[in-house]
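Participant: Sequence and predicted structure are below.
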Amino acid sequence: MLTVGDHLPEFALQATVGIDSPNTAFKDLTDKSYPGKWLVVFAWPKDFTFICPTEIAAFGRMNGEFSDRDAQVLGLSTDSEFVHFAWRRDHADLRDLPFPMLADVKREFSAALGILDKNEGVCLRATFIVDPEGVIRHVSVNDLSVGRNPEETLRILDGLQTDELCPCNWTKGEETITIP
């Protein structure tokens, strides 16, 4: 699995960006699609499951806060763009998602990240925070049975963006650690 200090692998994937029309619902995205931005890439195992929509909807509700920090959220699974489209259309909490859902049907990006579950062959619940230079600055991975906390992802992004030492449970606006 890639870790802190590694570079985000190159990718070119089809993404579902809406449900208004099949003509505008899909977009080609690459690792270069958001120059100068932080990326928050979070992966889930499968569409049409139980824990995944709770996480995806939570990231969606917080998307404005990530945007305010010059970060682009990108969802990722090995499902196709058409499955993403159907899920967004059919699940009330996902209809108005403000971020793209990447379709890694060949599993190349997921494999390059090192996040494919060895038994199931689907993405683990992995989250990567990537700086504007493409360097991975944070990685977390949960078991398939436990959802993650987007508020914690935002807190970590805030800490990384200070370029200072942030103590345990630090939140934006609090003092950082200074070394005498």
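Facilitator: It's in. Numbers count the residues shown, from 1 in each chain.
Participant: rest of the way, CA atoms for contacts and neighbours
Facilitator: OK.
Participant: show me what contacts A43?
Facilitator: Residues counted as contacts of A43 (Cα atoms under 8 Å, 6 or more residues apart in numbering) are G75, L76, S77, C123, L124, R125, A126, T127.
Participant: Which of those residues fall in strands?
Facilitator: G75, L76, S77, R125, A126, T127 (DSSP state E).
Participant: out of those, who's nearest V105?
Facilitator: Distance to V105, by Cα to Cα, is smallest for S77 among those, at 8.0 Å.
Participant: Verify the stated contact: the closest one with P45.
Facilitator: Yes: here S77 reaches P45: they are 6.2 Å apart, a contact under Cα atoms under 8 Å.
Participant: any common contacting residues for those two?
Facilitator: Common contacts of S77 and P45 (Cα under 8 Å, 6+ apart): V122, C123.
Participant: Tell me the gap between the helix or strand where T153 lies and the middle of its chain.
Facilitator: For T153, the host element (DSSP states H and E) is helix 150-162. Helix 150-162 has its C-alpha centroid displaced from the chain centroid by 13 Å (Cα atoms, centre = their mean, to the nearest Å).
Participant: Next up, a structure to set beside the first:
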Amino acid sequence: MLSRDYIFFLAIPALRGFRGFLSEARQIYRQSQCRIFKIYLITNECNVIFAPSKATNRLSVNQKREIFIMKNVILSVGSEFPEFKKTAVVSIEKGKEFYELSSEELKASGKWMVMFWWPKDFTFVCPTEIAEFNKHAQDFADRDAILIGASTDSEFVHAAWRRDHEDLRNLQFPMLADTSKSLATELGILEANEKVAYRATYIVDPQGIVRWVSLYDLSVGRSVKEVLRVLDALQTDELCPCNWNKGEATLSA
């Protein structure tokens, strides 16, 4: 049970209206048994958080809104991956650069999905990761997994970067453009100050359920081989010990 000395923040889409707001407020009130001192209606699609009232009662509404948005909970293992429909860059050939990619299409494929995020295009650590994922693109395909790269840059910035950077011109996977930052917000992976995505990686099974998440600091590149190792382990559907690698014995319960 939550402490009763809490302010309750609830954000709902504007289109749901005030009745939807009150209905959701009552429902969460009953579930949490938390006394609602104040309710702030914020028409942004963000997560629900609770903040100590003594720490926030002197802040302006805008400051409270910032606290709310920056404390999104990271979508974790066992959750359903959010639905989305975004433009992706799939080629640098003129007229064939863009493709509308959706979660519905991915789920219909019956395959695993590996989505990795980077903070910004035209930076330094990011292309080393993207190039390394590209080197292993066939390894992911061999494991029946669809590989997708993503950031909050626009599709036009993605396309320009691919043309400009030698290591990115022949990518074998789409670069998703989450320009509105809606998907990154739902995943809870936006960095508080720059509002860019952390180096997050999601492995999602064919049913659309998150099976593994990793999150790296903006300055540290991740290991693609570790992503493959975890994917291999998940696909065994067995108990895999520490440092397990494909081909090694699994454990018996």
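Facilitator: Happy to help now that I have it. What you see is a predicted model; the values in this text were computed from it and never measured.
Participant: Can you check which part of structure 2 the helix holding T153 of structure 1 sits on?
Facilitator: Counting by TM-score structural alignment, helix 150-162 of structure 1 falls onto residues 224-236 of structure 2.
Participant: Report the buried residues of the matching stretch.
Facilitator: Buried residues in stretch 224-236 of structure 2, counted by 16 or more other Cα atoms under 10 Å: V224, V227, L228, V230, L231, D232, A233, L234.
Participant: out of everything not next to it in sequence, what's closest to the third one?
Facilitator: Distances taken as Cα to Cα, 6 or more residues apart in numbering place F140 nearest to L228 of structure 2, at 7.3 Å, with adjacent residues excluded.
Participant: same deal with D144 of structure 2?
Facilitator: The spatial neighbour of D144 of structure 2 that comes closest, neighbours along the chain excluded (Cα to Cα, 6+ apart), is K111 at 5.7 Å.
Participant: Check G36 of structure 1 too.
Facilitator: P132 (4.8 Å).
Participant: Return the residue of structure 2 aligned against the one you found.
Facilitator: Structural alignment (TM-score structural alignment) places P132 of structure 1 against P206 in structure 2.
Participant: looking at it, that match is touching E104, isn't it?
Facilitator: No: the criterion here is Cα under 8 Å, and P206 of structure 2 misses it with E104 at 11.3 Å.
Participant: Comparing the two, which shows the higher neighbour count?
Facilitator: Higher neighbour count among P206 of structure 2 and E104: P206, with 17 against 12, using other Cα atoms under 10 Å.
Participant: contacting residues for the residue nearest to I209 of structure 2 when sequence neighbours are not counted?
Facilitator: Setting aside the residues directly before and after it, I209 of structure 2 is nearest to E80 in space (Cα to Cα, 6+ apart), at 4.5 Å. If a contact means Cα under 8 Å, 6+ apart, then E80 of structure 2 has G208, I209, V210 as its contacts.
Participant: buried set for the one helix or strand the last one maps to?
Facilitator: It refers to V210 of structure 2. Here V210 of structure 2, judged by DSSP H and E, is contained in strand 210-216. Neighbour counts using 16+ other Cα under 10 Å place V210, R211, W212, V213, L215 of strand 210-216 of structure 2 among the buried residues.
Participant: Just want the angle from it to helix 224-236.
Facilitator: Put simply, strand 210-216 of structure 2 runs at 160 degrees to helix 224-236, going by axes from the mean of the first three to the mean of the last three Cα atoms, to 10 degrees.
Participant: Strand 210-216 of structure 2 vs structure 1, average offset?
Facilitator: In this overlay with structure 1, the average offset of strand 210-216 of structure 2 from its partner residues is 0.2 Å by mean Cα distance after the TM-score superposition for structure 1.
Participant: where exactly do the helices run in structure 2?
Facilitator: Under the criterion DSSP state H, structure 2 contains helices at 17-32, 53-56, 61-70, 103-108, 125-135, 137-142, 155-164, 182-187, 224-236.
Participant: To Y40 of structure 2, which of those lies closest?
Facilitator: That would be helix 61-70 among the helices of structure 2, by Cα to Cα, at 8.3 Å.
Participant: Specify, as a residue range, where that closest one falls in structure 1.
Facilitator: With TM-score structural alignment applied, helix 61-70 of structure 2 matches no range in structure 1.
Participant: What's K96 of structure 2 aligned with over in structure 1?
Facilitator: K96 of structure 2 maps onto T24 in structure 1, by TM-score structural alignment.
Participant: contacting residues around its match?
Facilitator: V17, G18.
Participant: cool, and the one 5 residues further on?
Facilitator: Shown here is L29 of structure 1, whose contacts under the criterion Cα under 8 Å, 6+ apart are F11, A12, L13, Q14, A15.
Participant: Can you name the two of those that sit furthest apart?
Facilitator: Pairwise over those, using Cα to Cα, the maximum falls at F11 and A15, 11.6 Å.
Participant: more crowded one of these two?
Facilitator: Higher neighbour count among F11 of structure 1 and A15: A15, with 26 against 15, using other Cα under 10 Å.
Participant: Surely the more buried one and M101 touch.
Facilitator: Yes: if you go by Cα under 8 Å, A15 of structure 1 and M101 touch, sitting 5.2 Å apart.
Participant: What is the burial count for the aligned residue in structure 2 for C52 of structure 1?
Facilitator: Taking TM-score structural alignment, C52 of structure 1 has C126 as its aligned residue in structure 2. When neighbours are counted by other Cα under 10 Å, C126 of structure 2 registers 20.
Participant: for the one 5 residues further on, same thing?
Facilitator: The local packing count at A131 of structure 2 equals 17, with neighbours defined by other Cα under 10 Å.
Participant: same check, this time on F59 of structure 1
Facilitator: 26.
Participant: Name all residues that make contact with it.
Facilitator: By Cα under 8 Å, 6+ apart, the neighbours of F59 of structure 1 are V73, P150.
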